[in-house]
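In: sharing a sequence plus its predicted fold:
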Amino acid sequence: MNITDYSISHETFKLEYNPQLQLYHTTPVPENLSTYYESENYISHTDSHKTLTDKLYQWVKQYNLQHKINLIKKYKKESINLLDIGAGTGDFVLACQNHAHWQATGIEPSTKARIKAQEKQLILHPDTTNLLPHSYNVITMWHVLEHIPDVTAQIQTISNLLTPDGIVIIAVPNYLSWDAQHYKEYWAAYDVPRHLWHFSKYSIKQLFSQQNFQLLAIHPMLFDAFYVSMLSEKYKTGKTSLLKGFLSGIRSNYYGWRKKEYSSHIYILKRK
């Protein structure tokens, strides 16, 4: 399947299917991949509020911050030392730092995003080099794993940084959702070439099982269906249609409720 980067470069990439893991891989991977993030259109690195879609994204992001914290509380009752990998401009890390008895650290490779975080009085690390092993009892990656070139190495890094009783929380899009099947090559969550991997529930379970993790639970990200559908409508028709996107989001979440295949999933994992 060929997918076009509708948001930035308008180049076309191919998705190659791995039947053993039930996932897709974006090819070719550009040598200058970092340049595909250097745009005001890449909202998670800019905090943009320019368009209506930007404003909706920022509103949903603020709502999701508390939802994410509540989800962590469900699985971890004690004091928390959290590491957020792919922290963007740092809003989630800041929300965690403001929570009683929580410590939070963020990793963000993008210099542009780290500068935005610094404007909020937050220092993010560019990588994990200076972090102590087995120091964090919660490690999160919110829509980040799909960007990582070597997923296996990333899971090994997570394992090295996690305490023995820690949990890992991974959020990624789901190509088996209704909105993915409906929009096909226009599905915004393919987001090539920034998204290098396109996961199913099976692939996440298998990849982490190979590194001695077990899956505790899967939770839906209900708002993703609406945001992704609105973007997908724009890619498909060239016009912004909030109504069509909203209706597609409802259909996608209904399908997710029936089939347990939502637009995006949150995976809770721990060591076996």
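Out: Arrived safely, thanks for sending.

In: drop to CA atoms for contacts and neighbour counts, all remaining ones
Out: OK.

In: list the buried ones in the strand or helix carrying F208?
Out: Per DSSP states H and E: F208 is located in helix 201-209. By neighbour count on 16 or more other Cα atoms under 10 Å, the buried set for helix 201-209 is K201, S203, I204, K205, Q206, F208, S209.

In: stretch 41-61 too?
Out: Buried-residue list, stretch 41-61, by 16+ other Cα under 10 Å: Y42, I43, S44, H45, T46, D47, S48, T53, D54, Y57, Q58, K61.

In: contacting residues around that stretch?
Out: Applying Cα atoms under 8 Å, 6 or more residues apart in numbering, the contact partners of stretch 41-61 are 7-8, 37, 40, 88-89, 110, 112-113, 116, 223, 227, 230-231.

In: presented hereafter is structure B, for comparison with structure A:
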Amino acid sequence: MTKEKDFYQNLQPFLNCKDYTVSGEVYKVMLNKEYDMLVTTPVPKNLATYYKSENYISHTDSKKSLLDKVYQIVKKTTLKRKLKLIDSFKTSSKNILDVGAGTGDFLKVCKNNSWNVFGVEPSLDARTIADKKGITLQENLSEVKNIQFDVITLWHVLEHVEDLSSYIITLNKLLSKDGKLVIAVPNFKSEDAKYYQEFWAAFDVPRHLWHFSQTSISKLFASENMVVEKTIPMKFDAYYVSLLSEKYKSGKMNPIISFYRGFVSNLKANRTKEYSSLIYVLRKS
């Protein structure tokens, strides 16, 4: 990334978004044209408190609401796909690090398939749930030392990281010479993002500090001599995000409309390649 001061000086207004999960507060989402990247401002000083909600499902295993049930069903399918992806990589030690591991489901699947698993998760509640599944997680990335990883994964995590530049440097150091860095993030260039605009659930302010495009991911990691090797769509995300976005927009669930919007988003992405969320597979150049 360019010097942080310059990065923030080059911001332009994009839209204002409301925090529908915890506070109801409104935040500015600003555009940096050079990186084709959006930034949430301001960043709350007590950011950790904005994750303390039963509605923040990645830190729980809740199955109470319709959204919870949809999330858990989709999660089972995506876990299989994630495992298939990492199993496709040629590795020497099968050491994998999952950053932002949540309640440990992905690492549990990896462990059951002969991977040596390591994980990081800031939420104590999520770490406690993971521990009951036999997955021990560290609180911070700084606690992971003296080991290199064949695969490092961040499933919808990079958008939450405060000090983005130093985090990318750390990830590069932890990755082995021939390792793969796998990053999944929402894509604000997608059709569902354009349709729902300030109601788009994947903006998720203020928890999502950064909002990426394909251009921004390439530029950010190029600064650490890393290149995008492959981009993979996450087609389920268009439906789930549309379901939640429709709730924010209309105040109620509209499964039929949400399914239609997700379908349209994926249909247009077949041509533009701008899916609701994208997985980036990166390597050292």
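Out: Cool, got the structure. Remember, it's a predicted structure, so these values are computed and weren't measured experimentally.

In: which ones among the buried residues of stretch 41-61 of the first structure are found in helices?
Out: T53, D54, Y57, Q58, K61 (DSSP state H).

In: which residue lines up with N70 of the first structure in the second structure?
Out: Using TM-score structural alignment, the partner of N70 of the first structure in the second structure is K84.

In: tally of neighbours for its match?
Out: Neighbours of K84 of the second structure under the rule other Cα atoms under 10 Å: 11.

In: distance of it from F106 of the second structure?
Out: With distances taken as Cα to Cα, to the nearest Å, K84 of the second structure is found 12 Å from F106 of the second structure.

In: before we move on, back to that, and the match of N70 of the first structure, what element?
Out: Using DSSP H and E, K84 of the second structure maps to helix 66-87.

In: so after that helix, what's the next helix or strand?
Out: strand 95-99.

In: where does that next one end up in the first structure?
Out: Strand 95-99 of the second structure covers residues 81-85 of the first structure once aligned (TM-score structural alignment).

In: how far is that stretch from where the chain is centred?
Out: Relative to the chain's own centre, stretch 81-85 of the first structure is displaced by 14 Å; criterion: Cα atoms, centre = their mean, to the nearest Å.

In: same thing with stretch 217-231 of the first structure?
Out: Relative to the centre of its chain, stretch 217-231 of the first structure is centred 11 Å away, using Cα atoms, centre = their mean.

In: ditto for stretch 218-231 of the second structure
Out: 17 Å.

In: ok, now stretch 104-121 of the first structure?
Out: Relative to its parent chain, stretch 104-121 of the first structure has a centroid offset of 17 Å by Cα atoms, centre = their mean.

In: one step back: past the helix holding F208 of the first structure, which element shows up next along the chain?
Out: That would be, after helix 201-209 of the first structure and using DSSP H and E, strand 213-220.

In: just the strands in the stretch 151-272 of the first structure please.
Out: Secondary structure of the stretch 151-272 of the first structure, counting by DSSP state E, counting those that start in this stretch: strands at 162-173, 197-198, 213-220, 264-271.

In: and for the second structure, the residue most distant from the center?
Out: Note on the second structure: the largest C-alpha distance from the chain mean falls to S92, namely 26.7 Å (Cα atoms, centre = their mean).

In: quick one: contacts for that one?
Out: The contact partners of S92 of the second structure, by Cα under 8 Å, 6+ apart, come to D150.
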